[in-house]
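**Student:** A predicted structure for the sequence below; I have some questions about it.
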Amino acid sequence: MPTLFRPCIDLHAGSVKQIVGGTLSDSTDPAIASTLQTNHTSEHPASYFSLLYKKHNLLGAHVIMLGPGNDAAAYEALAAWPGKLQVGGGITERNAADWIGAGAEKVIITSALFPNASFSMDKLQSILSVVPVSQLVIDLSCRRRPSTDGWVVATNKWQTLTDFEITKENIQLLEQHCSEFLIHAADNEGLQRGIDEELVTRLGEWCSIPVTYAGGGRHVGDLELVQKLSKGRVDLTIGSALDVFGGNGVTLDECVQWNKRQLTERNEI
């Protein structure tokens, strides 16, 4: 399989935004909230991007709700291209089926699996009681653990470090319970300083189901780099550097053309 470009719609306070991931917070303290770094706030509604991705047949897009106040925008995005978008952010066993009913192709689960910063198989089974494996994406977005060479899953807008490490064994444990993984490298997210090459390499070695990496993508050359490092087993999301999100590193058309070339070479379109 080739490495493909996977699009996104990140929602914050009801708007489509690109944010430096490490600056997100749940705090209501104005001093802390003011540290949020926003790269771009779009003038377009979420549905605009759904229709744009539909036009170019960019499959596997994820709609991520970063905090409260985003439900209406997410519903709007799903309605514009029903059955083709994944949705995540605040998804639990209580609302997962509702989001599928609202038109999500798949739901993305993160924090619900890690109560008290530890992984819960019981929580995963609860979610699978309402959503089948084929419609579940597990988000293992992570940060590097201080003083180590590894990564741990980060929840609650990437602010809470759990005790769940990104390892081959843990990947193998989870991939039998979901259809794919979404993994943001939160330390790289929104910075446009390059991808976490070691993480991408490990994901290519460890994952046997589809996996999408996000964080630090700057230009179309990063698609080539991810393909090389992962041997085509990892897809890449580019956000802040993309022209439709105010970036100047890569155009959506370049990403569309990349996907067409990869699929054409493998006789998949």
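**Tutor:** Perfect, I can see it now. On a predicted model such as this, the values are computed, not experimentally measured, just so you know.

**Student:** For the rest of this, base every contact and every neighbour count on C-alpha atoms.
**Tutor:** OK.

**Student:** All the helices of the stretch 1-150 of the chain, residue numbers only.
**Tutor:** For the stretch 1-150 of the chain, the helices defined by DSSP state H, counting those that start in this stretch cover 30-33, 46-55, 71-80, 96-101, 121-128.

**Student:** got the contact list for the nearest residue to Ile195 once chain neighbours are set aside?
**Tutor:** Using Cα to Cα, 6 or more residues apart in numbering and skipping the chain neighbours, the partner closest in space to Ile195 is Gly216 (4.6 Å). By Cα atoms under 8 Å, 6 or more residues apart in numbering, Gly216 lies in contact with 185, 188-196, 238.

**Student:** same thing but 10 Å
**Tutor:** By Cα atoms under 10 Å, 6 or more residues apart in numbering, Gly216 lies in contact with 20, 184-196, 222, 237-241.

**Student:** SS state for it?
**Tutor:** State at Gly216, reduced to three classes by DSSP: H, G, I helix; E, B strand; the rest coil: coil.

**Student:** how far away is it from Gly232?
**Tutor:** The gap separating Gly216 from Gly232 is 18 Å, by Cα to Cα, to the nearest Å.

**Student:** here's the one I want to compare it with:
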Amino acid sequence: MSPSATSRKSVFRPCIDLHEGQVKQIVGGTLSDHNIAGLKTNFVTSQSAGDFAHLYRENGLEGGHIIKLGPRNDAAANEALAAWPGGLQIGGGINDKNAKEWLQAGASKVIVTSHLFPDAKFSMNRLQSISSIVGKDKLVVDVSCRRRGDKWFVAMNKWQDITDMEVCKESLDFLSEYCSEFLIHAADVEGLCQGIDQDLVTRLGEWTRIPTTYAGGAKDISDLDLVERLSNGRVDLTFGSSLDIFGGILVKFQDLVARHAQSE
């Protein structure tokens, strides 16, 4: 890679994960419409989504995302967007019918996954439609994935269903013609606090040409340095269950804020 490719630093991107109207941290692989009893939750907060949006706004942490995991999350999502208009992206149930409404409600960008994969098969028409409706600059494609052997495939519907799209250079190059960012949860390690998927982060650093945020498994502030090194600074990192504001004991939010300030 050229020397200029190393000039960018990987930064912390905050998140607000909503489930049943509450801010939660969930072990991603346990989300299911069919086995509710199997859901594993690391943390449920008494604070509102708006409280977290205020916190991120006060600390200048831009580029964060709200993810609605299932129904009954719209009110909480709207509260967070109202707390920081233009400061947060939103995903979860986004489609070509409601995308503009969420932008009007204050989302900086909309994040889309499942809508692009009817019956778990990629739809070019749906991608072109939503990109033309909201504009490439307002669209984030979520290519959250699960590993199958030495490859990764996009997972949709709360990461339950594996689609026909492999996450690779060719697919990311293609998708980047219609969106301005990628969000990628490594669903197999999401919420486990056992470390990032280093192989995936390395590949993303080689493959991506647009801003990309990785989430899944981060357990130490040094993971930011690791992601920066593996991806050559091309991938940013989200911390969830390991973070003290989400009940974790491994990473302090204020340490991430200080680190973020140094990178600006």
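**Tutor:** Alright, I've got the coordinates. Worth saying up front: this structure is predicted, and the values here are computed from it rather than measured.

**Student:** if we can go back for a sec, trace the residue nearest to Ile195 of the first structure over to the second structure, please.
**Tutor:** Using TM-score structural alignment, the partner of Gly216 of the first structure in the second structure is Gly217.

**Student:** Gly14 of the first structure now?
**Tutor:** Checking TM-score structural alignment: Gly14 of the first structure goes with Gly21.

**Student:** before we move on, back to that, distance of the residue nearest to Ile195 of the first structure relative to Ala79 of the first structure?
**Tutor:** Note on Gly216 of the first structure: its distance to Ala79 of the first structure, by Cα to Cα, is 29 Å.

**Student:** Spell out the secondary structure type for the most centrally placed residue in the second structure.
**Tutor:** Closest to where the C-alpha atoms of the second structure average out (Cα atoms, centre = their mean) is Leu183, at 4.3 Å. The local conformation at Leu183 of the second structure, judged by three-state DSSP, is strand.

**Student:** thought it was touching Asp142?
**Tutor:** Yes: taking Cα atoms under 10 Å as the definition, Leu183 of the second structure is a contact partner of Asp142 at 4.6 Å.

**Student:** Now for those two: what residues contact both?
**Tutor:** If you check Leu183 of the second structure and Asp142 against Cα under 10 Å, 6+ apart, the residues they both contact are 91, 111-113, 212-213.

**Student:** out of the contacts of Gly216 of the first structure, which are buried?
**Tutor:** Buried members of the contacts of Gly216 of the first structure, scored by 16 or more other Cα atoms under 10 Å, are 20, 184-192, 195-196, 222, 237-241.

**Student:** State which helix of the first structure is the longest.
**Tutor:** Taking DSSP state H as the criterion, the first structure has its longest helix at helix 252-265.

**Student:** Next, the angle from that one to helix 46-55.
**Tutor:** Between helix 252-265 of the first structure and helix 46-55, the angle comes out at 30 degrees (axes from the mean of the first three to the mean of the last three Cα atoms, to 10 degrees).

**Student:** what packs against helix 252-265 of the first structure?
**Tutor:** On a contact count with 3 or more Cα pairs under 10 Å, 6 or more residues apart in numbering; DSSP states H and E, helix 252-265 of the first structure meets helix 46-55, helix 220-230.

**Student:** and the last one, how far from the second structure on average?
**Tutor:** Right, helix 220-230 of the first structure. Helix 220-230 of the first structure: mean distance to aligned residues in the second structure after superposition is 0.5 Å, counting by mean Cα distance after the TM-score superposition for the first structure.

**Student:** Give the aligned range of the helix or strand that that helix is followed by in the second structure.
**Tutor:** The C-terminal neighbour of helix 220-230 of the first structure among helices and strands, as given by DSSP states H and E, is strand 234-237. Aligned by TM-score structural alignment, strand 234-237 of the first structure falls on residues 235-238 of the second structure.

**Student:** I am finished for the moment; much appreciated.
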